[in-house]
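Asker: Got a predicted structure here, sequence first:
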Amino acid sequence: MQYYEDIEVGDVTECGSRTVTKAEIIDFATQYDPQSFHVDEEAAADSPYGGLIASGWHTAALCMRQLVDGVLGEQAGMGALGVDELRWYRPVQPGDTISVTSEVLEKRPSESDASRGHVTSKLTGYNQDGDEVISWVGLGLVKRREGEQ
């Protein structure tokens, strides 16, 4: 288990990759973001994107899963205060493989709760060509070891 004290500013973690399928794009969008360029191949072909693309929220969810598998699942996490600077740079298309990295930007002890610390990290998702497709800055809370407050 990784506690607040184990985390260093500048730490970079490769969180793995995942290939996005057409079926996943349509299924997610049908439930949560049913805009035509996410759910209808014919309409998407006539859109500015020239074809079906994943919802940005789908891209974020895929990257969040990779972040949990690559970093957060091993951390003594206590949730988060939110995310800042969420950006979608490039559409994700069927067959794209998205790779995620996480970099620790800052950390500080909590002023209101000595049992935890604040860890600010930047997540970046890249496609198979190395192009950024998404990024955000996460405002995480991580448990401190007993006796080290």
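Answerer: Alright, I've got the coordinates. Numbers count the residues shown, from 1 in each chain.

Asker: okay, CA-based contacts and neighbour counts for the rest of this
Answerer: Noted.

Asker: what ranges do the strands span in the chain?
Answerer: For the chain, the strands defined by DSSP state E cover 12-19, 77-88, 97-109, 116-126, 132-143.

Asker: Take this one as well and set it beside the first:
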Amino acid sequence: MTEDTDGAVDGREEPERRVVAGWHGRYYEDFRVSDVYKHPFGRTVTETDNVWFTNVTMNLNPMHFNEAYAAETEFDERLVDGTFVIALAVGMSVIDVSVNATANLGYDRVRHHAPVYHGDTIYAESEVLEKRESDSRDHVGIVTTELRAYNQDGTKVLSLERTPMVLKREHADPSPEQPPGWPAGVGTPSEGSERR
């Protein structure tokens, strides 16, 4: 590959490099009641996930860490800690629901519909149930979603309602140069950027 003095490579004009906006998450205005977001990327639950989470949270139920005990139960094997399933499903929903949240106000109506085992792959989706303006904060709105998680066979394993306060777009002012979580001046310079 040879470069000419005018910036062309092998006789072809190189396009100008520009910083282009990626996904910045939804803002309050983007939510619509009855919309469903299927969150990207299923996640396979490993034995390590379950053992680590069970130990870190001091869950002393032997169903999660004692194979001999669990083998004598109706399930025949250890079950994945239910609070891990909650944390995983909520984490999977952040990309679509709460990247721009300022706080989570509550988790309600939590239901475990079926057990989760080592090796199960979990998928999650959220449905917008309600949205309203905040009574005390002009820069956010309140959004309630139902989060549902399924295993690889399509069995619903978890549901819960989740209510975050989400920034309004005008107060976030996202840009390609400084997306959520990036400090100013880090990464590729901003000349030639495209604002969304």
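Answerer: Perfect, I can see it now. The shown structure was predicted, so the numbers you read here are calculated from the model rather than taken from an experiment.

Asker: Could you export the strands of the first structure as TSV, including distance to M1 of the first structure and mean neighbour count?
Answerer: Shown next, in TSV, are those (distance: least, C-alpha to C-alpha, whole Å; neighbours: other C-alpha atoms under 10 Å):
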stretch	distance to M1 of the first structure	mean neighbour count
strand 12-19	15	17
strand 77-88	10	14
strand 97-109	17	20
strand 116-126	14	22
strand 132-143	10	21
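
Asker: Which of the ones you listed sits closest to A43 of the first structure?
Answerer: strand 77-88 (21.3 Å; C-alpha to C-alpha).

Asker: Specify, as a residue range, where that closest one falls in the second structure.
Answerer: Mapping strand 77-88 of the first structure onto the second structure (TM-score structural alignment) gives residues 101-112.

Asker: Quick one: average offset of the matching stretch versus the first structure, please.
Answerer: Superposing on the first structure and averaging over aligned pairs (mean C-alpha distance after the TM-score superposition for the first structure), stretch 101-112 of the second structure comes out at 0.9 Å.

Asker: re the thing from before, could I get the strands of the first structure in TSV, plus columns for distance to H38 of the first structure?
Answerer: As requested, those are exported to TSV (distance: least, C-alpha to C-alpha, whole Å):
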stretch	distance to H38 of the first structure
strand 12-19	17
strand 77-88	15
strand 97-109	17
strand 116-126	19
strand 132-143	16
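
Asker: looking at the ones you listed, which is closest to F37 of the first structure?
Answerer: Once the strands of the first structure are compared by C-alpha to C-alpha, strand 77-88 is nearest, at 15.6 Å.

Asker: quick one, that closest one and strand 116-126 angle?
Answerer: Between strand 77-88 of the first structure and strand 116-126, the angle comes out at 30 degrees (axes from the mean of the first three to the mean of the last three C-alpha atoms, to 10 degrees).

Asker: so how far is L88 of the second structure from the residue nearest the centre of the second structure?
Answerer: For the second structure, the residue nearest the mean C-alpha position is V94 (2.8 Å; C-alpha atoms, centre = their mean). Taking C-alpha to C-alpha, to the nearest Å as the criterion, V94 of the second structure is separated from L88 of the second structure by 10 Å.

Asker: Check V110 of the second structure too.
Answerer: Remark: distance between V110 of the second structure and L88 of the second structure (C-alpha to C-alpha) = 14 Å.

Asker: ok, now N59 of the second structure?
Answerer: 17 Å.

Asker: quick one, longest helix in the second structure?
Answerer: Looking across the second structure with DSSP state H, the single longest helix is helix 82-97.

Asker: got the contact list for that one?
Answerer: 25-26, 37, 39-41, 50, 53, 112, 116, 122-126, 147-149, 158 (C-alpha atoms under 8 Å, 6 or more residues apart in numbering).
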